[in-house]
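Enquirer: Got a sequence here, can you build the structure:
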Amino acid sequence: MSLPLIAVSIGDLNGIGIEIALRAHHEIKKRCRPLYMVHYGLAKTAAEKLGLPLPEPFEHIAPEAAPFTLAPGTVSPESGAYSFASFKQAVEEVSQKRADAVVTLPIHKEAWMLAGIPYKGHTDALRDFFKKEAIMMLGCEKLYVGLFTEHIPLKEVPGKVKEAPLTRFLLDFQRETGAGKIAVLGLNPHAGDHGVLGDEEETIRAAIDRANASLPSPVFTGPLVPDIAFSPQMRKRYTYYVAMYHDQGLAPLKALYFDESINVSLNLPIIRTSVDHGTAFDIAYLPDRPVNLQSYVNAVDAAVKLSKSQRA
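Expert: Got it, this is the predicted structure:
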């Protein structure tokens, strides 16, 4: 079987993503054919600034955005617009069956905002592109966390905890992962302490009961007390978790498995995986500092595995 063709969204070129792609290319090409969504001239300029060779052959497609002058470590509307165009091109390649999966390098949300892009990130955009309730799941084989709410202010989270959408989310998450056991976190300290510290857990419990009743056997447990849910004892019991909000799930995940974790978009008609880190503007293009490639390599591995499974 031929190697999968992976459309690589190049991310914000003022950040660390292009260096990761170039340094990992030799390893990645053993697993797939990487197809980079970037102008050849921009990639060559970035490689020269980094003192790295541009791989040959360098399969690429120029996205529909004007090349711009690289400004390492700088938030700019030009880099934001370019990273969005690169992402859209990658999605188009897979949607049109010209590539097997999308792997995204990190974008900068403020740069997208400055460019007038109406999305807070990749997952938000994918929901709109496909009119599907995309699910953001992050983690590694040791621990995966699905986020019920993502990039919204914390004060808005309680209002989003409603029985019907949470039930749908739980069932979609289980169907997409195939997990036989899923831990669902409460929202409040001590999972509300029977109403003493909040009553959102009653809604979470109702959604869990409703979701379990829809399945051949119960899968979901909770609402669990968040501050003990990721203890070593609990992680022996659960690999898959659902968190009510962004930092509730990602703070423990990144404390435990920061270098290994990836982002996987579930509940979509295409395969999309991503690194689980940002643009690292503070170290972009600087010499003599370590660059960890593991998240990117793992994201490619996951995309390849999923695409092969889809082919089978």
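Enquirer: contacts and neighbour counts: CA atoms only from here.
Expert: OK.
Enquirer: For my notes, confirm Ala251 occurs in a strand.
Expert: No: assigned with DSSP: H, G, I helix; E, B strand; the rest coil, Ala251 falls outside any strand and is helix.
Enquirer: Distance of it relative to Cys140?
Expert: Ala251 is 14 Å from Cys140, where distance means CA to CA, to the nearest Å.
Enquirer: Looking at the two, which one has more neighbours?
Expert: Remark: of Ala251 and Cys140, Cys140 carries more neighbours, 22 against 11, as counted by other CA atoms under 10 Å.
Enquirer: mind listing what the more buried one touches?
Expert: The contact partners of Cys140, by CA atoms under 8 Å, 6 or more residues apart in numbering, come to 257, 260-262.
Enquirer: Check the gap between it and Phe258 for me.
Expert: For Cys140 relative to Phe258 (CA to CA), the value is 9 Å.
Enquirer: Over to Lys132?
Expert: Using CA to CA, one gets 28 Å for the distance from Lys132 to Phe258.
Enquirer: the more surrounded of those two?
Expert: Between Lys132 and Phe258, counting by other CA under 10 Å, Phe258 is the more crowded of the two (18 against 13).
Enquirer: Of the contacts of Cys140, grab the buried ones for ChimeraX.
Expert: Only the buried entries of the contacts of Cys140 go into this ChimeraX selection, using 16 or more other CA atoms under 10 Å:
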select :257,260,261,262
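Enquirer: What about the contacts of Cys140, which are in helices?
Expert: Members of the contacts of Cys140 lying in helices (criterion: DSSP state H): Tyr257.
Enquirer: Next step: the contacts of Cys140 restricted to strands.
Expert: Among the contacts of Cys140, the members found in strands (DSSP state E) are Ile262.
Enquirer: Max pairwise distance over the contacts of Cys140: which two?
Expert: Using CA to CA, the pair of the contacts of Cys140 lying farthest apart is Tyr257 and Ile262, separated by 9.7 Å.
Enquirer: And this one, please, so the two structures can be compared:
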Amino acid sequence: MAPLAVSIGDPAGIGPEIIAECWARRAGNSLAPFFVVGGAGVLAAAAHARGLSLRVERITAPEHAANVFARALPVLGMDDCNAVPGQPDADGARLALRSLEHATGLVREGRASALVTAPIAKAQLAKAGFTYPGQTEFLAAACGVDESDAVMMLAGPSLRAVPLTVHCALAEVPSRLSRQLIERRARILARALERDFGIDNPRIAVCGLNPHAGEGGKFGDEEVRIIAPAIAALQEAGVDVTGPHPADAMFTPRARARYDAALAMYHDQALVPLKALDFDEGVNVTLGLPIVRTSPDHGTAFDIAGTGIANPGAMMAAILMAGDMATRRAAHG
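Expert: Down below sits the predicted model:
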């Protein structure tokens, strides 16, 4: 299998140091070989500040990464910058964007088996010409996939959750819901759970939008008018889906044992329980793409960058998950 490609993210954030930490712990965690696109100097400085014994070795092609990985962190290309932890700037944003674009292209070409993206600063990237709300939307466009079919799933040891609507105001959520959206996202989720996570006959639980899942229309009619009919159509099509369930009871240990993934109606309905349960091991996975993409489910954390206290757990989990997904997808055909 081809190595994994890792984009460096904002070099002033915690991305470089947690990438370096993952390489330092590669053997104990059985990480698949990976290489970073750009930022050799940034990575070396981040490792030094963290007290890691790490050698960085530039490579000229992804195919060289596997031979280098055991002795050094492979870095593809000469792109670099002088980053100051906690102080994002235009040079760093340009490096982050070039790294993301190049890494994505390599995975699309099959020269890397999966993409792992370190955290970016969207405001900084916008100044460098990045016109997308986030990396998920960029990847959809790069892969020629309709933005509505690029599905964000947050995954950790305790929970997998998909927010049906993502980057919009809470007041806009009801108007964005539709039977078609629920059905399409649920089918993409079910296919990914089977193909990329090895779950036969995956079980999906759907949250209600309103308190008590609307209580028969007393607290809103979205459940009766939109969500329940979508669930019925999915069940008729053979998808193992239940709901709408009251969201306040859906994430208890007993409830989580009854499903493989939750389909939530809006951003915080999915992300609050995931981060409460699995913050240090949470992974952002993009479903519905022709490539495998994961990312740690946290931001750049500029406030702690360079202090040596950033937890590498989520980046480690993202690399592990990317390798597992790529292996399953290759076997699935």
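Enquirer: TM-score for the pair, please.
Expert: Overlay of the two chains. TM-score (TM-score structural alignment, normalised by the length of the first structure): 0.90; 304 aligned residues with a CA RMSD of 2.0 Å.
Enquirer: so what's in contact with Tyr257 and Ile262 of the first structure at the same time?
Expert: What both Tyr257 of the first structure and Ile262 touch, as defined by CA under 8 Å, 6+ apart, is the set 139-140.
Enquirer: now Val102 of the first structure: how far from His26 of the first structure?
Expert: Separation of Val102 of the first structure from His26 of the first structure (CA to CA): 19 Å.
Enquirer: Looking at the two, which one has more neighbours?
Expert: Remark: of Val102 of the first structure and His26, Val102 carries more neighbours, 30 against 11, as counted by other CA under 10 Å.
Enquirer: List the buried residues of stretch 231-245 of the second structure.
Expert: Neighbour count says stretch 231-245 of the second structure has 231-232, 234, 239-245 buried, by 16+ other CA under 10 Å.
Enquirer: Which members of those residues are positioned in strands?
Expert: Filtering these for strands - DSSP E - leaves 240-245.
Enquirer: Make JSON lines from these and add distance to Ala90 of the second structure to it.
Expert: As requested, those are arranged in JSON lines below (distance: CA to CA, whole Å):
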{"residue": "Asp240", "distance to Ala90 of the second structure": "48"}
{"residue": "Val241", "distance to Ala90 of the second structure": "46"}
{"residue": "Thr242", "distance to Ala90 of the second structure": "47"}
{"residue": "Gly243", "distance to Ala90 of the second structure": "47"}
{"residue": "Pro244", "distance to Ala90 of the second structure": "46"}
{"residue": "His245", "distance to Ala90 of the second structure": "46"}
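Enquirer: Quick one: the helices in the stretch 51-200 of the second structure, in order.
Expert: Along the stretch 51-200 of the second structure, counting by DSSP state H, counting those that start in this stretch, helices occupy 65-69, 90-108, 122-127, 135-142, 173-176, 179-195.
Enquirer: Which one of these lies nearest to Leu164 of the second structure?
Expert: helix 179-195 (7.2 Å).
Enquirer: the inter-axis angle of the very next helix or strand once past the closest one versus strand 240-245?
Expert: Moving toward the C-terminus from helix 179-195 of the second structure, the first helix or strand encountered (DSSP states H and E) is strand 203-207. Angle between the axes of strand 203-207 of the second structure and strand 240-245 is 20 degrees (criterion: axes from the mean of the first three to the mean of the last three CA atoms, to 10 degrees).
Enquirer: Find me the equivalent region of strand 203-207 of the second structure in the first structure.
Expert: Matched against the first structure by TM-score structural alignment, strand 203-207 of the second structure falls on residues 181-185.
Enquirer: Distance from the chain centre to the matching stretch, please.
Expert: Taking CA atoms, centre = their mean, to the nearest Å, the mean C-alpha location of stretch 181-185 of the first structure is offset from the chain mean by 20 Å.
Enquirer: Please apply the same query to stretch 167-175 of the first structure.
Expert: Averaging C-alpha positions (CA atoms, centre = their mean) puts stretch 167-175 of the first structure 18 Å from its chain's average.
Enquirer: Over to stretch 298-309 of the first structure?
Expert: Averaging C-alpha positions (CA atoms, centre = their mean) puts stretch 298-309 of the first structure 14 Å from its chain's average.
Enquirer: Read off where it ends up in the second structure.
Expert: Under TM-score structural alignment, the match for stretch 298-309 of the first structure is residues 317-328.
Enquirer: mean shift of that stretch relative to the first structure?
Expert: Average distance, stretch 317-328 of the second structure versus aligned residues of the first structure after superposition (mean CA distance after the TM-score superposition for the first structure): 1.3 Å.
Enquirer: what's in contact with that stretch?
Expert: 1, 4, 31-32, 113-116, 195-198, 281-284, 292-296.
Enquirer: The residues you listed, buried ones only, as a PyMOL selection?
Expert: Buried members of the contacts of stretch 317-328 of the second structure can be picked out in PyMOL with the line below, counting by 16+ other CA under 10 Å:
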select buried, resi 4+31+32+113+114+115+116+195+196+197+281+282+283+284+292+293+294+295+296
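Enquirer: wait, what's in contact with Glu141 of the first structure?
Expert: Neighbouring residues of Glu141 of the first structure by CA under 8 Å, 6+ apart: Thr239.
Enquirer: same question, Ile19 of the second structure
Expert: Residues in contact with Ile19 of the second structure (CA under 8 Å, 6+ apart) are 43, 312, 315.
Enquirer: what number of residues lie near the last one?
Expert: Around Met315 of the second structure there are 28 other residues, counting by other CA under 10 Å.
Enquirer: Does it touch Ala20 like I think?
Expert: No: in this structure, Met315 of the second structure is not within contact of Ala20 by CA atoms under 8 Å, at 10.3 Å.
Enquirer: Leu97 of the second structure -> the first structure?
Expert: Using TM-score structural alignment, Leu97 of the second structure pairs with Phe84 in the first structure.
Enquirer: Once you drop chain neighbours, what's closest to that match?
Expert: Of all residues not flanking Phe84 of the first structure in the chain, Trp112 sits nearest, at 7.3 Å (CA to CA, 6 or more residues apart in numbering).
Enquirer: mind checking what the one you found lines up with in the second structure?
Expert: Checking TM-score structural alignment: Trp112 of the first structure goes with Leu125.
Enquirer: Touching, its match and Leu95? I think so.
Expert: No: look at Leu125 of the second structure against Leu95 with CA under 8 Å: they stay out of range, at 9.7 Å.
Enquirer: contacting residues around the residue most central in space within the second structure?
Expert: What sits nearest the mean C-alpha location of the second structure, by CA atoms, centre = their mean, is Asn284, with 2.2 Å. If a contact means CA under 8 Å, 6+ apart, then Asn284 of the second structure has 152-155, 294-297, 318 as its contacts.
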